[in-house]
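Participant: model this:
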Amino acid sequence: MPHFTKLAFACAFSIFGLAAIAQDTVGALSDPEIAHIVGTALKEEIATADLASKTTTDPTIRVFAQATSRAASRAHRTVDDMLTTRDLQATDDPLSQSLSGAAADQRGQLTRLTDAAFDKAYANNEMLYDQMVIGILDVTLSPSAKGGRLKAALETCRAFFKLQLAGTEALARRLK
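Facilitator: Model prediction:
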């Protein structure tokens, strides 16, 4: 089995575990915890995009990864601005920790790959990650959010991840 396929299976397994945690926390999260989760999702997106822009030899993937990093940084600033405006401090929680750990594990797997294998694994990993984050936003974070500004920030983040998903799906099709 090619290494990038193993990586995709590992990512999917992580997603199922995170989905279970997300489902268990519906309604139980505070706004500061929700802000931390979405902030973590964006930070991990930035870290993976930065890895891809440094590692890939494919100019299309490099441009995509750099654009991803810039867009995720803007979305992250939206969350930070909302926290500052509401005088809130983001609060760590098990879902943030699981999300961060799973993303770090996937980046660790990606660092072992080069060239086309890296590019395929990056595109597939990002596609699964974006789907997972959209699911967490839809099933757990948005229904649990209480503040209007947080809900607006979550919609901004959801729009970002939907655009990212479309982009990673196009990359994955191109790399097959």
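Participant: Going by C-alpha atoms from here, please, whenever you check contacts or count neighbours.
Facilitator: Noted.
Participant: Assess the claim that S73 and A41 are in contact.
Facilitator: No - the pair S73 / A41 is not scored as a contact, 11.2 Å apart, by Cα atoms under 8 Å.
Participant: Compare the two and say which is more crowded by neighbours.
Facilitator: Shown here are S73 and A41; by other Cα atoms under 10 Å, A41 has more neighbours (23 against 17).
Participant: What count of nearby residues applies to P94?
Facilitator: Number of residues near P94 (other Cα under 10 Å) recorded here: 14.
Participant: likewise L163?
Facilitator: For L163, the neighbour count with other Cα under 10 Å is 14.
Participant: Mind telling me what element it is part of?
Facilitator: helix 148-175 (DSSP states H and E).
Participant: Could I get the buried residue list for that helix?
Facilitator: Neighbour-count burial for helix 148-175, counted by 16 or more other Cα atoms under 10 Å, picks out 149-154, 156-158, 160-162, 164-165, 167-169, 171-172.
Participant: compare with the first, here's sequence two:
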Amino acid sequence: MTGAATADDSPLTDAQVAHIAYTAGQLDITAAEQALAKSTDPDVVEFAKLMARDHKVVNDQALALVEKLGVTPEDNPTSQAMSEAAEAKGAELAALEGAAFDAAYVANEIAYHQTVNEALKATLIPAAHNAELKALLETGLVLFTEHRAHAEHLSTMVQ
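Facilitator: The predicted structure follows:
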């Protein structure tokens, strides 16, 4: 499989790239909402608010772009696998409380942003054909790299 291909080894289309990127953002919004409902740690709550806000902004920009371009995001095996993994992680986190939840949520945010950032660099940005979509993904990569660093810092506080 090449770096810019779906699970069936066909090249990604811009519609698929857009769907994967939007799905990644939406999954992190859902994780942040779970943290906002479960955590009482002020630092974790502030981080979760930041994740929800930033990912919503990027997703709103993505929706505006695909509407402008007349592209309908296309579901694909990568988006589906991400959703399944996030659902399983959400169930795992739901069983935790207090400091155990906070530590697991933050650890997951580090791992999730690492995975998404690598996918952006190695697969999604190279696969994007439209210059505006590519630019949006590149902007997202900068922001999400900052998210990972923030989560890494936070992890030292919620042991």
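Participant: Can you give me the TM-score here?
Facilitator: Between these two chains, after superposing, the TM-score reads 0.93 (TM-score structural alignment, normalised by the length of structure 2); 157 aligned residues with a Cα RMSD of 1.7 Å.
Participant: Mind telling me what A159 of structure 1 corresponds to in structure 2?
Facilitator: Alignment note: A159 of structure 1 maps to V142 in structure 2; criterion TM-score structural alignment.
Participant: measure the residue positioned nearest the centre of structure 2 to T115 of structure 2 for me?
Facilitator: Ranked by distance to the mean C-alpha position of structure 2 (Cα atoms, centre = their mean), the top residue is A24 at 3.4 Å. Counting by Cα to Cα, to the nearest Å, the separation of A24 of structure 2 from T115 of structure 2 is 10 Å.
Participant: quick one: the helix or strand where A65 of structure 1 lies to structure 2 mean distance?
Facilitator: Using DSSP H and E, A65 of structure 1 sits in helix 59-85. Averaged over the aligned pairs, helix 59-85 of structure 1 sits 0.8 Å from structure 2 after superposition, using mean Cα distance after the TM-score superposition for structure 1.
Participant: Onto which residues of structure 2 does that helix map?
Facilitator: Helix 59-85 of structure 1 maps onto residues 42-68 of structure 2, going by TM-score structural alignment.
Participant: And the matching stretch, what's buried?
Facilitator: 44-45, 47-49, 51-52, 54-56, 58-59, 62-63, 65-66.
Participant: What of stretch 75-94 of structure 2?
Facilitator: Neighbour-count burial for stretch 75-94 of structure 2 [16+ other Cα under 10 Å]: N76, T78, S79, S83, A86, G90, L93.
Participant: Mind listing residues that contact it?
Facilitator: 6-7, 16, 19-20, 23-24, 27, 31, 34, 101, 104-105 (Cα atoms under 8 Å, 6 or more residues apart in numbering).
Participant: hmm, back to that, can you lay out the buried residues of stretch 75-94 of structure 2 as CSV showing secondary structure?
Facilitator: Output for the buried residues of stretch 75-94 of structure 2, formatted as CSV (DSSP: H, G, I helix; E, B strand; the rest coil):
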residue, secondary structure
N76, coil
T78, helix
S79, helix
S83, helix
A86, helix
G90, helix
L93, helix
